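Engineer: test case, fold it:
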Amino acid sequence: MPIQQSDVQYTAVATAENGRDGRVATDDGRLDVIVNPPKEMGGSGAGTNPEQLFAAGYSACFQGALGVVARERGVDVTGSTVTAKVGIGRNDEGFGLIVEISADIPSVDADTARSLVEQAHQVCPYSKATRGNITVTLA
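Structural biologist: This next block holds a predicted model:
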């Protein structure tokens, strides 16, 4: 169920100049980066790219969701990490994304880790936003 505007607790604002070959900055000045397409897509690769920024946001959000579900289940996930691999490629509509989320949770067994990751995928806002739009695999 989508949230209503009255339910919003925080809004991030970023502005891009010159698209994938320019600059992106947040309104508060905390993030100001040069963006360039990766060399694999004909760019210079000199700056970061939108896929790296998406991977950073998704991995941080998913790590937060993992912590929430772990606390609810009374499981300690101290020392865990979440990695998001974001790929971009051509599809029938131009370009599309694909994501692989992997979590390393050293303090639990494999079955518990798998269950926590699957549950985190159900509550993570990035996972909810991408569900049905792009392929996301869990590892």
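Engineer: contacts, neighbours, all on C-alpha from now
Structural biologist: Will do.
Engineer: helices of the protein, start to end?
Structural biologist: 50-73, 110-123, 125-130 (DSSP state H).
Engineer: could I get those helices as JSON lines with mean neighbour count and distance to Pro2?
Structural biologist: Below are these laid out as JSON lines (neighbours: other CA atoms under 10 Å; distance: least, CA to CA, whole Å):
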{"stretch": "helix 50-73", "mean neighbour count": "18", "distance to Pro2": "18"}
{"stretch": "helix 110-123", "mean neighbour count": "17", "distance to Pro2": "13"}
{"stretch": "helix 125-130", "mean neighbour count": "15", "distance to Pro2": "10"}
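Engineer: need those helices in CSV (columns: distance to Asn36).
Structural biologist: Compiled in CSV, those are given as follows (distance: least, CA to CA, whole Å):
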stretch, distance to Asn36
helix 50-73, 8
helix 110-123, 30
helix 125-130, 23
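Engineer: second chain to compare with the first, below:
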Amino acid sequence: MNTRIRRMATIETIYQGGLRTQAKHVYSGNTIITDAPLDNQGKAEAFSPTDLMSASLGSCMFTIMGIAAREHGIDIDGSTCSITKIMAADPRRVSEIQITFNFPEIIYTEKQRAILERSARNCPVAKSLHPDLVQNIVFNFKD
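Structural biologist: Below you'll find the predicted structure:
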């Protein structure tokens, strides 16, 4: 049984020159500009493609936590995360993504914490990244 979902293109991207691209989300019309980073011949005037990949991991984790939170009546509104991308040289690639989640001044039960952590670690982006890419995830809950 084929479990893959096929869709028409949801993103159209144009190379604008000068190591810059513009990606357009077809359904909403929103656009994202990317630039190469300073350490790879770019201007760093926007997210680099690897920045977006790292941001996608954090956003995906939050989205899946939000779904689980809604289903279990857990409040995570106002939570934040900080993301650090670590590059390797040979070959040039992202070798590690460090994400620190900070939750609001709410006392979560052990069960609620486990639900949130498990949902984050099982988001589609996390499961799509190569296993050699280290995902260092910290969950800061208030005690």
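Engineer: which one, of the helices of the first structure, ends up nearest to Gly22 of the first structure?
Structural biologist: helix 50-73 (10.9 Å; CA to CA).
Engineer: quick one: work out the angle between the closest one and helix 110-123.
Structural biologist: 110 degrees (axes from the mean of the first three to the mean of the last three CA atoms, to 10 degrees).
Engineer: what does Ala23 of the second structure correspond to in the first structure?
Structural biologist: Aligned counterpart of Ala23 of the second structure in the first structure: Ala25 (TM-score structural alignment).
Engineer: with Asp75 of the second structure instead?
Structural biologist: Per TM-score structural alignment, Asp75 of the second structure is aligned with Asp76.
Engineer: state the distance from its match to Val108 of the first structure.
Structural biologist: Asp76 of the first structure sits 8 Å away from Val108 of the first structure, taking CA to CA, to the nearest Å as the criterion.
Engineer: who touches both of the two?
Structural biologist: Common contact partners of Asp76 of the first structure and Val108 (CA atoms under 8 Å, 6 or more residues apart in numbering): none.
Engineer: and the residue minimising distance to the centre of the first structure, what does it touch?
Structural biologist: Residue closest to the average C-alpha location in the first structure (CA atoms, centre = their mean): Tyr58, at 1.3 Å. If you count contacts by CA under 8 Å, 6+ apart, Tyr58 of the first structure has them with Ala84, Tyr126.
Engineer: before we move on, what about Thr13 of the second structure?
Structural biologist: Thr13 of the second structure neighbours (CA under 8 Å, 6+ apart): Thr21, Gln22, Ala23, Lys24.
Engineer: buried only: go through those for me.
Structural biologist: Taking 16 or more other CA atoms under 10 Å as the criterion, what is buried in those is Thr21, Ala23, Lys24.
Engineer: going by distance to Lys127 of the second structure, which of those wins?
Structural biologist: Using CA to CA, these come closest to Lys127 of the second structure at Ala23, 23.5 Å.
Engineer: correct me if wrong: that closest one contacts Glu12.
Structural biologist: Yes. Counting by CA atoms under 8 Å, Glu12 is a contact partner of Ala23 of the second structure at 5.7 Å.
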